[in-house]
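Trainee: missing the sequence, but the structure's below:
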């Protein structure tokens, strides 16, 4: 695959008071990528710091929800990237590890102690409403303790990143189906390292659900991203390396309405874009200290209406917002 490197610069004054800046980016021959930094999510004091926050975007209200796990604090930001509400951080909500927003505006919190607190349902002000418990879990999933959660079309998708299992449950908590990915990952690891010299246990990092119900996840130790379609067919892509389109330490993953796949890389501090056939289209980002730069990117969220990508980062940098234009 031939790669063409390029830099695109552009400056536009934003309503949030920051400057849209062009980013260092690489492009595949035949693809046109324009990625511009808009701003860091902020309150009236400036950018809001957070460490690898969990993200979920509400397309109906055009709001982004963030969960800062270290402080167990939820913040809600409007379309312009300004904070409009915050709660938690004071022991008022159950310790949580992931967040999702429902179709009716309910906020779902995946409890850190899932066996005891399950999924907490809060209203828009963070007031507890009810608890959704997983029911009818088959014996083969005994010990299932999810640490990632996605909600789409009335279903919850729960991931246990260490057990390498995914459970799909209905809105009321009933078990629908489950996937044990351990055997598939073991086979992939054996193909990459037949002499078992590395012996690194696979663990899932990024996780998301596509519009057609396909599951996407990344496994850093396998230098791979995976797609599990509704029929149960598992596909993978990715090549290790430090150049454009290569995987260093992959983390967050997201998809847009066109089926393009966004993959964050902690080591390279970039977000790569692949089409539905896993063809590399380009990437954006650069490790540095400027606001538009990235520091160890992790979770991703997509605004499908305005083609924006939200990127959580390390070093308390907070969440960067980037506008994307991709044409082929």
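Mentor: Structure received. Quantities reported herein were computed from a predicted structural model and do not represent experimental measurements. Numbers count the residues shown, from 1 in each chain.
Trainee: C-alpha only now, for contacts and for neighbours.
Mentor: Will do.
Trainee: By residue count, which helix of this structure is the longest?
Mentor: The single longest helix within the chain, with elements called by DSSP state H, is helix 182-192.
Trainee: Counting neighbours, which bits of that helix end up buried?
Mentor: Buried positions in helix 182-192, judged by neighbour count with 16 or more other CA atoms under 10 Å: 185, 188-189.
Trainee: Now residue 314. Nearest residue, chain neighbours left out?
Mentor: Spatial nearest neighbour of residue 314, chain neighbours left out: residue 51 (4.8 Å); criterion: CA to CA, 6 or more residues apart in numbering.
Trainee: can you check residue 117 too?
Mentor: The shortest distance from residue 117 to any non-neighbouring residue, by CA to CA, 6+ apart, is to residue 111 (5.7 Å).
Trainee: isn't the residue nearest to residue 314 right up against residue 299?
Mentor: No - contact criterion CA atoms under 8 Å: residue 51 and residue 299 do not qualify, at 10.5 Å.
Trainee: Give me the common contacts of those two.
Mentor: 312-313 (CA atoms under 8 Å, 6 or more residues apart in numbering).
Trainee: related to what we said a few turns ago, from the chain's centroid, how far away is the longest helix of the chain?
Mentor: 23 Å (CA atoms, centre = their mean, to the nearest Å).
Trainee: which helices and strands does that helix pack with?
Mentor: The contact analysis (3 or more CA pairs under 8 Å, 6 or more residues apart in numbering; DSSP states H and E) places helix 182-192 against no helix or strand.
Trainee: that older thread, now render the buried residues of helix 182-192 as TSV, adding distance to residue 150.
Mentor: Compiled in TSV, the buried residues of helix 182-192 are given as follows (distance: CA to CA, whole Å):
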residue	distance to residue 150
185	21
188	25
189	26
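Trainee: now, which of those sits nearest residue 119?
Mentor: Nearest to residue 119 among the buried residues of helix 182-192 is residue 185, at 27.9 Å by CA to CA.
Trainee: contacting residues for the closest one?
Mentor: Contacts of residue 185 (CA under 8 Å, 6+ apart): residue 202.
Trainee: my guess is the residue nearest to residue 117 meets residue 95, correct?
Mentor: Yes - counting by CA under 8 Å, residue 95 is a contact partner of residue 111 at 5.9 Å.
Trainee: Now the common contact residues for the two.
Mentor: With CA under 8 Å, 6+ apart, residue 111 and residue 95 have no common neighbours.
Trainee: this is the comparison structure:
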């Protein structure tokens, strides 16, 4: 029995802050050579002020309103503001143990992921709960994060969940929340995953995954067929597409102090090369309709980079 327990601990251990595995030099060489992106850093002040903390995700609707997903106990988990930071409304109280990811689909619906419970919620823009998906298969419910990490909704209505903490898979649902398929297994080979932390659907419908601890981006068909990968080293935290199809990732070295040597990188989709950077941390990143970059700081700072 003791051997069984030990094997289970090893199986479900999550390398949240693993040390440099030799790939940090690659990431640093890529970021050092990249030119700064011509964008203005704007720190948004909420009005009226709210006591928030650990912003894990920021997204925006077509009008530029910000949807802030935060973990502080003094305010609702989801706070909606206009582009200047004036608070419009908030919602989600009592639903989340550990807010992790927030996205808005083409119809304006708001999707969230809890990395402790593996619950996915779909809301209307006003905060009405429209759908609940229990991803399940959480190996250790007592762990802070041992569940799903991110979500993406394709133009075909399919919902893709990066079930990265403890599990190494992508789980796919239809628009009604019924499971369609899953793919992925732990490892370093093609199509294998080591903490898939971010996910996004390209304009062509391919599924891009931020394979965090493998320091790479992989992409797949909607059926889960492996199509290719680009290696950047360190840990790749998030992946996002702009409305016109530009690709962005966020990354940081494994051996650095967390959040202190991080970058958001613009990627050339023809060859995976880095064509520009912003020196800032992005736990999750998103791109607004106007091309603004939205890196979630995991602090109380609401930061937007505007073109």
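Mentor: Everything's here; your move. Values in this document were obtained by computation on a predicted structure and should not be read as measured data.
Trainee: Show me what secondary structure element comes after the longest helix of the first structure.
Mentor: Next in sequence after helix 182-192 of the first structure, counting helices and strands by DSSP states H and E, comes strand 207-209.
Trainee: Just the residues contacting that following strand, thanks.
Mentor: 148, 150, 152, 157, 159, 215-218, 252-255.
Trainee: picking that back up, of the buried residues of helix 182-192 of the first structure, which is the nearest to residue 321 of the first structure?
Mentor: Distance to residue 321 of the first structure, by CA to CA, is smallest for residue 185 among the buried residues of helix 182-192 of the first structure, at 32.8 Å.
Trainee: circling back: from the buried residues of helix 182-192 of the first structure, pick the one nearest residue 317 of the first structure.
Mentor: Using CA to CA, the buried residues of helix 182-192 of the first structure come closest to residue 317 of the first structure at residue 185, 32.9 Å.
Trainee: The closest one and residue 299 of the first structure: what is the separation?
Mentor: Distance, residue 185 of the first structure to residue 299 of the first structure, using CA to CA, to the nearest Å: 22 Å.
Trainee: what's the answer for residue 214 of the first structure, then?
Mentor: For residue 214 of the first structure relative to residue 299 of the first structure (CA to CA), the value is 18 Å.
Trainee: Give me the more crowded residue out of these two.
Mentor: Neighbours were counted for residue 214 of the first structure and for residue 299 using other CA atoms under 10 Å; residue 299 has more, 24 against 17.
Trainee: now for residue 178 of the second structure: what does it line up with in the first structure?
Mentor: Aligned counterpart of residue 178 of the second structure in the first structure: residue 174 (TM-score structural alignment).
Trainee: Tell me how many other residues crowd residue 7 of the first structure.
Mentor: Using other CA under 10 Å, residue 7 of the first structure has 13 other residues around it.
Trainee: for residue 108 of the first structure, that is, sorry about that
Mentor: Per other CA under 10 Å, the neighbour tally for residue 108 of the first structure reads 26.
Trainee: from what I can see it touches residue 118, true?
Mentor: No - Residue 108 of the first structure sits out of contact with residue 118 when judged by CA under 8 Å, with a separation of 10.2 Å.
Trainee: Read off where whichever strand or helix holds residue 68 of the second structure ends up in the first structure.
Mentor: Per DSSP H and E, residue 68 of the second structure falls inside strand 66-70. Aligned using TM-score structural alignment, strand 66-70 of the second structure spans residues 64-68 in the first structure.
Trainee: compared with the second structure, how much does the matching stretch deviate?
Mentor: Once the two models are superposed, stretch 64-68 of the first structure sits on average 1.5 Å from its counterpart in the second structure (mean CA distance after the TM-score superposition for the first structure).
Trainee: ok, residues contacting that stretch?
Mentor: Contacts to stretch 64-68 of the first structure, defined as CA under 8 Å, 6+ apart, come from residues 50-58, 73-79, 97-101.
Trainee: hmm, back to that, measure the residue nearest to residue 117 of the first structure to residue 209 of the first structure for me?
Mentor: Here residue 111 of the first structure is placed at a distance of 20 Å from residue 209 of the first structure (CA to CA).
Trainee: what's the answer for residue 69 of the first structure, then?
Mentor: Distance from residue 69 of the first structure to residue 209 of the first structure, by CA to CA: 21 Å.
Trainee: More neighbours: the two, which one.
Mentor: Using other CA under 10 Å as the criterion, residue 69 of the first structure and residue 209 rank with residue 209 on top: 22 against 19.
Trainee: Aligned counterpart of the more buried one in the second structure, please.
Mentor: So residue 209 of the first structure corresponds to residue 201, using TM-score structural alignment.
Trainee: re earlier: can you report how many residues lie near the residue nearest to residue 117 of the first structure?
Mentor: Look at residue 111 of the first structure: counted by other CA under 10 Å, it has 23 neighbours.
Trainee: Report the contact partners of it.
Mentor: Taking CA under 8 Å, 6+ apart as the criterion, residue 111 of the first structure is in contact with 94-98, 117-120.
Trainee: do residue 79 of the second structure as well
Mentor: 66-69, 87-91.
Trainee: The closest residue to it other than its chain neighbours and residue 285 of the second structure, how far apart?
Mentor: Leaving aside its sequence neighbours, residue 79 of the second structure sits nearest to residue 90 (CA to CA, 6+ apart; 4.4 Å). From residue 90 of the second structure across to residue 285 of the second structure, the span is 21 Å (CA to CA).
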